[in-house]
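Trainee: This is a predicted model, with the sequence first.
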Amino acid sequence: MATKTTFAPMLIIPNGITDVSFYTKAFGAEETRRFSNDDGSIHVVEFSINGSTFHMHEQWATKLVSPQRAGASTVSVNIFVEDVDAVVEQAVAAGAKITSPVQDFDYGYRQGDIIDPFGHCWQIQKEI
């Protein structure tokens, strides 16, 4: 049986985080599993947005650190949605900050960029 290749980003969060409800509120993500530490903080959370999986993982002793610890993010997670304006507004209401307002680009996309409460960059977009 062949395995289907999929892409599932793992976003690093600071240790001690207990609330990642931003993703449910902002993007309608469904939490599919959670592994907690003894103190109730998150070790790993798995989310699904319309069947696409991503993970949140606390920092650990490797070269993977949260954007807050690094002082920047080196990646943007891009999601395609039907209504870019509505999703950006929903994300802002949930705690995101706009870094580039929603606009149409001559290369055929409507896009807006946000930073989530943990410092991860997201580009919300659709082909026009």
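Mentor: Yes, it's here.

Trainee: From now on I want contacts and neighbour counts done on CA atoms only, so please keep to that.
Mentor: Fine.

Trainee: hey, where'd the helices end up in the chain?
Mentor: 22-27, 67-70, 84-94 (DSSP state H).

Trainee: Of all the residues in the second one, which ones are buried?
Mentor: I take that to be helix 67-70. Residues of helix 67-70 classed as buried by neighbour count (16 or more other C-alpha atoms under 10 Å): residue 67.

Trainee: Okay, one more to line up with it:
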Amino acid sequence: MQSNRSAPSATVIPVLSYPDVRAAVDWLTAALGFRERVRIGEDHRAQLQVGADGAVIVADRGRDGGSDDRHLCKIRVEDVDAAFARAVEHGATVLEELTTRNYGEREATVADPAGHRWQLTQTVRDVAPEEWGGLSFP
């Protein structure tokens, strides 16, 4: 699978929404040992790493959904077009059509029959976070 400096390398990446991104990052790093790897705006998102291959994205709740919509799981796949077609064929509700992002990922978001949100993502090119306004940490 192609790597991208703008995206975590883990296969499954929870996206957790918080009312205060910076406070959540501070707590997760201090209490659980996460390390911030990419910051997207001061209060929009942050990508955190833990251990050798663990990852989580902390997102601003105001931008990513209300109080009943606090999480999403990203799944890194080899062929996002095929994975998206398969999910739809099996009854997934399309929440966001396939889109190629400026940060090097091609993504689509679906909901399963229970309403859980899944974002399917494939790296299409390696992009430094600074190229689209992010900030990376060594």
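Mentor: Arrived safely. The structure displayed is predicted, hence computed values, not measured ones.

Trainee: Can you pull the TM-score for these?
Mentor: The TM-score (TM-score structural alignment, normalised by the length of structure 1) is 0.43; 61 aligned residues with a C-alpha RMSD of 2.2 Å.

Trainee: thinking again about what came up before, closest to residue 113 of structure 1 out of the helices of structure 1?
Mentor: Closest to residue 113 of structure 1 of the helices of structure 1 is helix 84-94 (C-alpha to C-alpha; 8.0 Å).

Trainee: what's that closest one packed up against?
Mentor: helix 22-27, strand 97-104, strand 109-115, strand 121-127 (3 or more C-alpha pairs under 8 Å, 6 or more residues apart in numbering; DSSP states H and E).

Trainee: With residue 11 of structure 1 as the reference, name the closest of the ones you listed.
Mentor: Comparison of the helices and strands packed on helix 84-94 of structure 1 against residue 11 of structure 1 by C-alpha to C-alpha identifies strand 121-127 as nearest, at 10.3 Å.

Trainee: What number of residues are in the vicinity of residue 53 of structure 1?
Mentor: For residue 53 of structure 1, the neighbour count with other C-alpha atoms under 10 Å is 18.

Trainee: What's the biggest helix in structure 2, counting residues?
Mentor: helix 21-32.

Trainee: which parts of that one are buried?
Mentor: 21, 22, 24, 25, 28, 29.

Trainee: my read: the third one touches residue 18, true?
Mentor: It stands for residue 24 of structure 2. Yes - under the criterion of C-alpha atoms under 8 Å, residue 24 of structure 2 makes contact with residue 18 at 6.8 Å.

Trainee: Could you tell me which residues touch both of the two?
Mentor: residue 58 (C-alpha atoms under 8 Å, 6 or more residues apart in numbering).
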